[in-house]
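1. structure of the sequence below:
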Amino acid sequence: LLIPLAIWKSESFTENLNQESALWGFYYGMCIIMCLYHLFLFVSIKDITYLYYSAFIIGAAGFTASVMGQGHEFIWGNFPKFSRYSILVFWFFAVASFSIFSTKFLELHRLTPILNKIILGFFSLWTFFLFTIFLFPDIRLISRLLPIFAIVSFPFIIVAGIRSLQKGFKPARLYLLAFASFLLGGLIYAAKSIGWLPHNIFTNYIMQIGNIGDFLILSFALAGKWNLMKDEKEHAQKEAAAHKEALANSYARFIPQEKFSLIGKKSVTEVSLGDASEAEITVLFSDIRSFTTLSETMSPTENFEFLNALMKRTGPVIRENNGFIDKYIGDAIMAIFPDSPEDAIHAGIQMKQNLFLYNARRKVKGLPELRIGIGINTGRVIVGTIGENERMDATVISDAVNLASRIEGLTKQFETTMLISEQTLFRLPDPSKFKYRMLDQVYVKGKKEPVAIFEIFDGDPPEIFSMKCIMQRSFEHGVQSFQNGEYSDAINIFKKILNVNNDDVQAKIYLDRSVKFSKQEKILVFNGFNH
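-> Below is the predicted model of the structure:
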């Protein structure tokens, strides 16, 4: 047994005592600051790891105070029984706290479940001794067991840190460094105690220096883990947001996002069965003329390739003009323009122009010319979800939609490309922007009042467009004469138009009608065709 003995002069002793007091004040001050700081983090972040770490700091500081006698001198001197057991109490409290802290900090339940169970077993053992220590009349036996417990348990904790690091848990590096600091301090202190190292201020306080280093390094480790968790959380949130966006984009390829906006929803995830709202929109229908005959000459694969090639030219035009395709119906499309009827007409004109260029390329390849029909109508509609909870769809319900479809069908009878209703024309901010002529008043199935329809001839081939502009007033005069039952006047007008422009198909149709009506035995006043 080595008992260090030093003889001091009075002044030197006082000076040394003041230095020691300052050092101990610094040590315990650091312990208090670190403990309070991590308790604050526990309250703020709600991560119990910080609570366990604060408990470990209390245990380590209490153990030191017990060993050095400062606890008995300044804190629990009036409790002699506790003073007798305080070394063991704080030892078990410190190692129990550090054990449970290690399992949480190193995430052993996820990375190394077996080591997690072993260290939790040691935690249970330390906790058992902590609460039963006062039942032992002789503490010498249990005191002798302390080094054995440390030798047995600490290697598992070291291995747990190494395994966590091997599994890619980066904060385990600082954890191992902190443990190494603690062990190094213990080894130096042991070497000093058995005489291998001299007694000096460094070796005398190496345990405390090791503790402070341990506390600081583990604090950095906790901060690193928190930053890692924060980064992982942000990464997970970004991935979740990207997945949600990708999912929304995928849904949008089948159900347009704009349709959800019409019912006041931001995305498909907010939609419920029965959601609905009313709005005024413009509906555009378009389909390919004689597609059935055309499709019979192609294989199924060629049919889809042909349709997709054509739709790729149509979709961008719709979107560029503030509309969206609501649905594909075979070779037809239904598009919605929620802002202005003008958008729909611009889109229709552009579709005509694109088709003209597309047909020019087909002609070079020896392919037949394609023709389309475009019908446009404006009105109030109900946009909502129908179906059942397991299968629903967003749809648009209104006579305005049915009328747009039927107007598109009239393009076949009048052999024209683009027709609009009077509702669309009258809602245009400036109808003079477009070239149009009244084509007819028709009774559409399901409607009691006749509907005026107008041909938009913007986008027609230049020579046809020019002649229609020249003969526009004459054509409308001829239509008015026909509707008034003045068939002879109508015949003369349409003949003059055809003498100037023999390619005016609609003038030919009216000429044939006028001749047919003029031959009736009883003159009938025209009051609209039924379609």
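2. C-alpha only now, for contacts and for neighbours.
-> OK.
3. so how far is the helix or strand hosting residue 192 off the chain centroid?
-> In the assignment (DSSP states H and E), residue 192 maps to helix 172-193. Taking CA atoms, centre = their mean, to the nearest Å, the mean C-alpha location of helix 172-193 is offset from the chain mean by 48 Å.
4. which parts of it are buried?
-> Neighbour-count burial for helix 172-193 flags 172-183, 185-186, 188-189, 192-193 (criterion: 16 or more other CA atoms under 10 Å).
5. sequence B follows; please return its structure for comparison with A:
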Amino acid sequence: MLQKIIPALLPLLLISCNAPNSTDKFAVSYFRDSTAKLEYKDAIRQNFTSVPDARLFAGNSADAIWLKVEPKQAIDEQDAAWFLEVYYSQLDHVDFYQNNGRDVFYSGDNLPYKERPIDTRNFMLKLNHAELKGQPVFIRSTSSGTLWIPVRVLRESEMIDVQFRENIWHGAYFGLMGVIAAFNLVLAFSFRDRMYAYYSLYAIFSLLSMLSLTGYSFQLFWPNQAYWASRSFLFFGMLGVIVASSFLLRFLFLKDKESISRKSFRLLQITAFGSCFLAYLYYTIFLIAAQLNMIFFTITVIIVASNEAIRGKRAAAFILISWSFVLLGFFLTVLSFRGMILGPDTAVSIMMSFSALETILLSFALGDRFNQQKKDSLEQQIRLTDSYARFVPKQFLTFLKKDSITEVQLGDSVQREMTVLFSDVRSFTTLSESMSPQESFDFINALLKRIGPVIRKHNGFIDKYIGDAIMALFPGTPEDAILASIEIRQLLAVYNARRAGKNMQPIKIGIGIHTGRLMLGTIGEAERMEGTVISDTVNLASRLESLTRHYGVTTIVSERTLFGQQNPDAVNYRIIDHVKVKGKDDSVAIIEILDGEADEQLQLRLATRAKFERALQAYQGRDFDTAFDRFSEVLQVNPVDSVARMYAGRIAVFREKGLPPDWDGVQVMDNK
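-> Model (predicted):
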């Protein structure tokens, strides 16, 4: 990023630095009047010291500085007019003495702008014929701030070229700051985030501060407010510190009111605010206070940003880099003012360059923060959606053709054929009586967390948890549901083995499975809705699960489910009855899935399956004697066959009480 920004700024900086001038044709010397009271006639008699590069830095002093500017040799003036310029605008008094002191032109920040001999933001005087031939021009300067007095002598063409170059550089800087300020102000109103407003104000105050430093504000905005013009540069700088602190508190998420970082910024804001009042009361103290405040502010920013970056805050890295450039720019500016590097004429350009670089980096920081917030928001939305998905299965959304839970509307529905599996823990009420509420929930969750993965493994999804029961949907083939039921039983056997090792009662479940068309959709009202499945298919699957208790088996499936498989004989099963469940007019054949039983019991069931089927056939044909004998034979081999025992009991009742007149072999279930 920096590899692209810095090369882009360098050409503009070079434009402002490499302006041509003819100052080397003139000799510049100075005299320091420590009393600041000498008149012209006395000052010109003093010993003047040469200023080789025509750029004098006299520090912060109340002295008056006298400069003498004279050509090294007579200059032919036929080609153009010549101008003498003091090109630092922050001087209280700059008085030009021409024609041996007979003509005096007063200017400076402490005088109205209209007093200047030439309408320009710096201090300029047109040289006359005598001065080009050798007559010296004297300049008297004083300032309550920095006494930096850079002088250059320009032909008219050179002056135009210099001003053109400076206008390009300054215009680029002012335009950049204006665009950034306006853009962030729009963002502040768009996002209703004060952070962007603070940054916009920071850019505005930086812009106004530089306009004051370069003299444009005095020339364009308040030409009659000399008192304000000399104070506006640092005054806007202090306002910049105040809003920048508020910006950083938000940008770095420094919300802890007791943190040292937050207290430091608040203290800097208070001192900056106080410094603004000093500008009108004690200007010299204001200068010192403002400069110290800016130094401490920059150092504080770097320390706080470093600390936050170490803690892993990505945003802090941008702040650290950008304000490191501010600190570097500050030291380079000071060194340039003193003529130690580059030269005082580049000091303002350096200050503006690093200010622009800082602002650009902060804009990148805001952009990165916005992208990070957008990413975090998206991740939060994904987490939220995933959280909802734990309540509303993703497959449910898929069938409704929705990408997100937020798109689901009340009444959305779709019709499909699916296999429904109901599973319930038997005698849970009795089990829970010996448990605390927390233990009851722990027990249910321990069981369900084992069943859930099995359902998903076989391409199903759990639509509802109903206490200790579940309802799962299998949109694929009936095999998926049947294979899932078998694996659940195998898993339960392992679970019960662990419970037995802890002297705990084994868990028994019932599973009912039916296949048919059903409606998936949302029900409820605007403030509370949920996904559900509506169909006789669901009701029948629930009834089949209930029948497992009646028949003493674990898994019952409907005829449609079993023979809806491509290869029904891939599993071991036996038809155990024809029933008419409550709420249904038609009877349905119910089938026990044998796979999943303990090996010994499975072998016994398989060994007696043929006899059981012949017994059931005789029972349906009203040959109760044969049926009874066959069921008895089954029980001799497998005494725990609850279905065979149930049929033997029914036949005993028929023998005792007689056969109901409307009996057709279908068992009518009055209970759910």
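6. quick TM-score on the pair, please.
-> After superposition, the two chains reach a TM-score (TM-score structural alignment, normalised by the length of structure 1) of 0.72; 487 aligned residues with a CA RMSD of 4.7 Å.
7. related to what we said a few turns ago, what's the helix holding residue 192 of structure 1 packed up against?
-> If contacts are counted by 3 or more CA pairs under 8 Å, 6 or more residues apart in numbering; DSSP states H and E, helix 172-193 of structure 1 sits against helix 139-166, helix 201-204, helix 206-252.
8. is it possible to get CSV of the ones you listed that adds distance to residue 341 of structure 1 and mean neighbour count?
-> Listed next are these as CSV, based on distance: least, CA to CA, whole Å; neighbours: other CA atoms under 10 Å:
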stretch, distance to residue 341 of structure 1, mean neighbour count
helix 139-166, 65, 15
helix 201-204, 88, 14
helix 206-252, 23, 16
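9. if I pick residue 331 of structure 1, what's in contact with it?
-> 287-288, 291, 307 (CA atoms under 8 Å, 6 or more residues apart in numbering).
10. can you do 7 Å?
-> Residue 331 of structure 1 makes contact with 287-288, 307, according to CA atoms under 7 Å, 6 or more residues apart in numbering.
11. what's the match for it in structure 2?
-> Using TM-score structural alignment, the partner of residue 331 of structure 1 in structure 2 is residue 468.
12. equivalent analysis for residue 72 of structure 1, please.
-> Aligned by TM-score structural alignment, residue 72 of structure 1 pairs with nothing in structure 2.
13. tell me how many other residues crowd residue 72 of structure 1.
-> Using other CA atoms under 10 Å, residue 72 of structure 1 is surrounded by 19 other residues.
14. just checking, it touches residue 83?
-> Yes: Residue 72 of structure 1 lies in contact with residue 83 (CA atoms under 7 Å); the separation is 6.1 Å.
15. hey, what's in contact with both of these two?
-> With contacts taken as CA under 7 Å, 6+ apart, not a single residue reaches both residue 72 of structure 1 and residue 83.
16. list the buried ones in the helix or strand harbouring residue 468 of structure 1?
-> Taking DSSP H and E as the definition, residue 468 of structure 1 sits inside helix 462-470. By 16+ other CA under 10 Å, the buried positions in helix 462-470 of structure 1 come out as 464, 467-468.
17. cool, and stretch 481-492 of structure 2?
-> Within stretch 481-492 of structure 2, the residues scored as buried using 16+ other CA under 10 Å are 481-492.
18. just stretch 119-134 of structure 1 next, same as before
-> For stretch 119-134 of structure 1, the buried set under the neighbour-count rule, 16+ other CA under 10 Å, comprises 119-120, 122-123, 126-127, 129-130, 133-134.
19. one more: stretch 647-664 of structure 2?
-> Buried, per 16+ other CA under 10 Å, within stretch 647-664 of structure 2: 647-648, 651.
20. who touches that stretch?
-> Here stretch 647-664 of structure 2 makes contact (CA under 7 Å, 6+ apart) with 624, 628, 631.
21. the equivalent of the first one over in structure 1 - how many residues pack around it?
-> Looking back up the chat, that one is residue 624 of structure 2. Matched by TM-score structural alignment, residue 624 of structure 2 corresponds to residue 487 in structure 1. Residue 487 of structure 1 is flanked by 28 other residues according to other CA under 10 Å.
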